[in-house]
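**Q** here's my sequence, what's the structure:
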Amino acid sequence: MKINSIIEFVRDVYKTDEFVPLHAPTFQGNEKAYVLDTLESTFVSSVGKFVDDFERKMETYTGTARAVATVNGTAALSAALYLAGVKRNDLVITQALTFVATCNALYHLGAEAVFVDVSLTSLGLCPVAMENWLSEHAELTEQGCVHKKTRQVIRAVVPMHTFGHPVELDELTRVCSKWHITLVEDAAESLGSFYKGKHTGTVGDYGALSFNGNKIITTGGGGMVFCKTPEQGVRAKHVTTTAKVPHPYEFYHDEPGFNYRMPNLNAALGCGQMEMLDTFLRQKRVLAQRYKEFFAGSEFNFVEEPEYAQSNYWLNAVICENLYSREALLAQMNEAKVMARPIWKLMHRLPMFAHAMRDDLTNSEFIEARLVNLPSSPVEL
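**A** The predicted structure is shown next:
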C-alpha cells in the first residue's frame, strides 16, 4: 500500500486539505454554557456545584463506588498509589510500554518501577509475563510479597489500558490475589472502554483517569480517582483536598495531604463533555471500522480491540512491517501535515528509569519498533 493513499484516505475522512491533528477536542454541546455559569457564579476554583456533578456523572456512567476529581491524570494516579499504600523503596510492577506519567507518579512517591512485558493482544501488561517474573524473583513473607534479592516489598501492579484497549483484568487480578499485590489501573486513556461489561478502572482496588486536552473527553486538564468502596472514596477525597478536617471556619489538617483538587471551571467543561461522550464513542467506533476496512489485506496491521473487551478506540494505530516501514510512514504523513506519531519510547530507555528491573520486554520492543498512531478525532461519518 502506498503511503500517499493513506494520506488521501485520512483527508477524505476529515474532509480537509488543512493540517489534520492526531486527536483534537470537540465542543458541540453545553460546554460553553456551563463554563459561563461558573464565571457568573464566581465559583471558578476548588468549590462549586460542577465538581460534585462531574463526580456523580462519572460514578453513574462507570459504576465505580466513588469518583474523586483531581487536577490532572498524574495527580489521580499518584493519589491512587498513595491510597494503595505505596511507600518509599517499594517496588511496583508496570509496563515499559507506557506514557512517562505512569512512572513519574511512582518516582515522586519514592517507589521503583519493575518493567514487565506486554501482551500483543491488548498492548498492555501481560499476566503471563508478570506471573513468570514473580515466580523467578519474588516470594511471599510476613511482610507480603518481597523481592528475593533486595528484600523490597512489591506493593502494587499498575497495568495501563493502552490507547483505550483493556488489559486482561481477570488474569491480572488472579496473579495479584495469589501474590498479595494491590491492583491499580492506569485507565488514563480508556474512558468509555469496558472489560467483560465492567468499565476500566473499576476492577482494581483503584483506577485513575485523565481528561487532558487530547483525551476522549477533556476538562482542559484534569483527572479522576476511581475507588472500589465508598470508604476508600471518602479517604481519597480527604487526602486530595489537603486533608482538611471539616469545620465552619477553623483550618485543621490531620495528615500530610495533596492539593489535587479539580477547579470548578474545569469540572463545568467536563460536565458538558460527558453529555457528548456517547456521541464521541459512536463516532470513534465508526472511524475505527473505516480504518480496519481500509487496511484490510495490506502490509499494515490495524490494531483492534481484544475479543473480550469493548474499546473506546481513543487512538487508532497500525503495526508496520518493520522499523523502516514505520519511519517512512511517520515521515511522509507528517510532511503532508497529516499528524502521525510513534508509540512512546520504552521507559527503561529514559535516563531516570534506565536502572529499573525488567524482563526481556520482547513484545514491548516489537511494538515500539512498528506501531504508528493515526488521526483519531471524533468525526461524523
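**Q** drop to CA atoms for contacts and neighbour counts, all remaining ones
**A** Noted.
**Q** for Thr102, what are its contacts?
**A** Thr74, Leu77, Asp186 (C-alpha atoms under 8 Å, 6 or more residues apart in numbering).
**Q** from one end of stretch 65-83 to the other, what's the distance?
**A** Criterion C-alpha to C-alpha, to the nearest Å; first-to-last residue distance in stretch 65-83 is 15 Å.
**Q** please read the previous query as pertaining to stretch 102-122.
**A** Taking C-alpha to C-alpha as the measure, stretch 102-122 stretches 17 Å from start to finish.
**Q** which parts of it are buried?
**A** Across stretch 102-122, burial judged by 16 or more other C-alpha atoms under 10 Å covers 102-107, 109, 111-119, 121-122.
**Q** likewise stretch 243-250?
**A** Those would be Ala243, Lys244, for stretch 243-250 by 16+ other C-alpha under 10 Å.
**Q** in three-state terms, label Ile6 for me.
**A** Under DSSP: H, G, I helix; E, B strand; the rest coil, the three-state class of Ile6 is helix.
**Q** correction: the previous question concerned Ile217.
**A** Applying three-state DSSP: Ile217 is coil.
**Q** tell me the contacts of it?
**A** Contacts of Ile217 by C-alpha under 8 Å, 6+ apart are Pro25, Phe211, Gly270, Gln273, Met274, Leu277.
**Q** tally of neighbours for Ala369?
**A** 20 (other C-alpha atoms under 10 Å).
**Q** mind listing what it touches?
**A** Asn322, Leu323, Arg326.
**Q** please redo it, this time with the cut-off set to 7 Å
**A** Contacts for Ala369 (C-alpha atoms under 7 Å, 6 or more residues apart in numbering) come out as Asn322, Leu323.
**Q** one more, for comparison:
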Amino acid sequence: MKTIGLSLPNLAVEPVLENLRECLESGWVSTGGRFISEFESKMKNYVKCVDAVGLQSGTAGLHTSLRVFGVDKNQEVLAPTLTFIAAVNPITYLGAEPVFIGCDHSLCMDPNLIEKFCSENCEMIDGTLYNKKTGKAIKVLVVVHVFGNMADMERIMEIAEKYNLIVLEDATEALGTYYTEGKYAGKYAGTIGHAGVYSFNANKIITTGGGGMVVSNDQEFLDKIRFLSVQAKTDPLYFIHDEIGYNYRMLNLQAALGTDQLDRLESFIETKIKNFKKYEEAIEGIDGLTLVPFNENNRANHWFYSVVVDKEKYGLNKDELLLELVNSNIQTRPIWGLIHQQKSYLNHESSGTEVAEWYYDRVLNIPCSSNLTDEEADYVIAKLKEFKR
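**A** Here you go, the predicted model:
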C-alpha cells in the first residue's frame, strides 16, 4: 500500500489549467486580476456575508483583523491553548499578550472557562474589561473552530456582549460548517462574530496552495483590511502611504485555483461526512478507541477526524499507535502542542487547561482527505484493529 496522506488536496486539473492559462497569457499573475474579485464574490455569496477580502494566508487575515480592531501592547487577548500556533502568534505581532483558555469536549474553547476567567480574574471599568492581575485591557476574544467543529457560538457571543468583547473567529479549519438549529441556524462559521478568517493551505478542505480570506458584515472594516494588504497605498498612482501596510494581498494565481475549489466544496464535505461515518462505525467495535464527535446542532465540514486512544483498553498509547501507523504507510499526527506549553508562551497566563492536556495525551488524527478511497479507509481500519493489544 502506498502512503495514505493525512489531508491531501483534491485538485481537478482541467478547469484549473484553463484558469491558470488565462493568468499566464494575460500577465495577471500577482496581486491584480479578475480571479481575485471572482473568488471573493463567490466566497461572500457562499457564506452569506457583506464582503470578503482575499489575502496570502489565514495568518495574514488574523494579523490585519487584530490590528484593525485596535489590539496593541497595552492589551491582552483571550485565545485557546488547543489550536495551531498561527491563531495566537498574530496577537504578539502587535505587542499584545495572549491569555490561554482551555477547551471543552468538542476541542474548542470552553465558554464556561471564558465566563469564569472574565468574572473571577477581571473587572469592568468604564465599559472595558481589565485583567485584575496585570491591569491590562481585554477587548478581543479569538475563538477557533477546531478541526471544523463549531465552537459554542451562542454562549460565546452572549459572554462577549456581557463583557464588551470583539469576537474574531478563526474559521481556518471550518469553511462550510454552519448551524442547523438554534439562534444562529443557517449561519456559517466565520460569520457570527465581528469577523472571520479562512485558510486555503494545502491541507485545508479547499486549497489555493496558500492563501486566506477575511469575511465580515462590516464593509468599513473589510475596506481597511484590503487597504492594509496592499501596503496601505493612500494614493496608488504617486505611491503615497500614510500608514504602515503589508504585502498580504492574495495572488491572482491562487484565486484562479480557489474559484474552482469553492465550486467543489460541497462535494468534498459530502465525501468527508461519508468517510467519517465509515470510520465511526468501524471504530465503535474497537475497544479503547473512540472518534471525537462533531456537534449535533451544526453541519460540520468534518475536516479532521480525531481518534481518542485509551491505553488501558487498547494496549498502546497514542504515541505508540502513531509509530505503528506511520510504519504502515499511514500518515498520522497528534494534535498540536498546547500553546501555553510552548517555549515562547510559558510565562503567559492560562486558565482551565486540564481538558486540553487530557486530549493532548490521547488524540491522533487519521487520514481524512476528500479524495480518500474506500480501499484506503478500509486499510486504515484494518491496521487500527490489528494493532490492538
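**Q** that older thread, what is the nearest of the contacts of Ile217 of the first structure to Leu330 of the first structure?
**A** When the contacts of Ile217 of the first structure are compared for distance to Leu330 of the first structure (C-alpha to C-alpha), Pro25 wins out at 22.4 Å.
**Q** from what I can see that closest one touches Asn214, true?
**A** Yes: under the criterion of C-alpha atoms under 7 Å, Pro25 of the first structure makes contact with Asn214 at 6.2 Å.
**Q** give me the more crowded residue out of these two.
**A** Asn214 (21 against 17).
**Q** with adjacent residues omitted, what lies nearest to the equivalent of that one over in the second structure?
**A** Aligned by TM-score structural alignment, Asn214 of the first structure pairs with Asn203 of the second structure. Nearest residue to Asn203 of the second structure in three dimensions, chain neighbours excluded: Ser7, at 5.2 Å (C-alpha to C-alpha, 6 or more residues apart in numbering).
**Q** my guess is the one you found meets Asn365, correct?
**A** No: using C-alpha under 7 Å, Ser7 of the second structure is not in contact with Asn365, being 9.7 Å away.
**Q** tell me, what's touching the two both at once?
**A** In contact with both Ser7 of the second structure and Asn365: no residue, using C-alpha under 7 Å, 6+ apart.
**Q** now do the helices in the first structure.
**A** Residue ranges of the helices in the first structure, as given by DSSP state H, are 3-14, 31-41, 49-62, 73-83, 100-108, 127-137, 169-179, 230-240, 264-274, 277-295, 323-335, 362-368.
**Q** dump those helices to TSV, plus distance to Val379 of the first structure.
**A** Output for these, formatted as TSV (distance: least, C-alpha to C-alpha, whole Å):
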stretch	distance to Val379 of the first structure
helix 3-14	7
helix 31-41	18
helix 49-62	22
helix 73-83	25
helix 100-108	28
helix 127-137	35
helix 169-179	30
helix 230-240	35
helix 264-274	15
helix 277-295	6
helix 323-335	20
helix 362-368	27
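**Q** about what we covered before: could you find the counterpart of the residue nearest to Asn203 of the second structure in the first structure?
**A** Using TM-score structural alignment as the criterion, Ser7 of the second structure maps onto His23 of the first structure.
**Q** likewise for Glu280 of the second structure?
**A** Alignment note (TM-score structural alignment): Glu280 of the second structure maps to Lys292 of the first structure.
**Q** so who does the most centrally placed residue in the second structure touch?
**A** With distances taken as C-alpha atoms, centre = their mean, Thr172 lies nearest the centre of the second structure, 2.8 Å away. Contact analysis of Thr172 of the second structure by C-alpha under 7 Å, 6+ apart lists Gly58, Val197, Tyr198, Ser199.
**Q** residue contacts, the residue in the first structure that Ile339 of the second structure lines up against?
**A** Ile339 of the second structure maps onto Met347 in the first structure, with residues paired by TM-score structural alignment. Met347 of the first structure is in contact with Ala96, Leu97, Val100, Phe353, counting by C-alpha under 7 Å, 6+ apart.
**Q** neighbour count and distance to Pro246 of the first structure added to those, as CSV?
**A** Listed next are the contacts of Met347 of the first structure as CSV, based on neighbours: other C-alpha atoms under 10 Å; distance: C-alpha to C-alpha, whole Å:
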residue, neighbour count, distance to Pro246 of the first structure
Ala96, 30, 41
Leu97, 27, 42
Val100, 16, 36
Phe353, 20, 40
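**Q** just to revisit the earlier point, between the helices of the first structure, which one is nearest to His147 of the first structure?
**A** Nearest to His147 of the first structure, of the helices of the first structure and by C-alpha to C-alpha, is helix 127-137 at 5.8 Å.
**Q** other residues contacting the closest one?
**A** Val116, Asp117, His147, Lys148, Glu171, Leu172, Val175.
**Q** between those residues, which is nearest Ile367 of the first structure?
**A** Asp117 (10.8 Å).
**Q** the residue nearest to Asn203 of the second structure and Thr373 of the second structure: what is the separation?
**A** With C-alpha to C-alpha as the criterion, Ser7 of the second structure and Thr373 of the second structure are 12 Å apart.
**Q** now Ile225 of the second structure
**A** Where Thr373 of the second structure is concerned, Ile225 of the second structure sits at a distance of 40 Å (C-alpha to C-alpha).
**Q** now do Gly196 of the second structure
**A** With C-alpha to C-alpha as the criterion, Gly196 of the second structure and Thr373 of the second structure are 32 Å apart.
**Q** ok, Lys224 of the second structure next?
**A** Taking C-alpha to C-alpha, one finds Lys224 of the second structure at 43 Å from Thr373 of the second structure.
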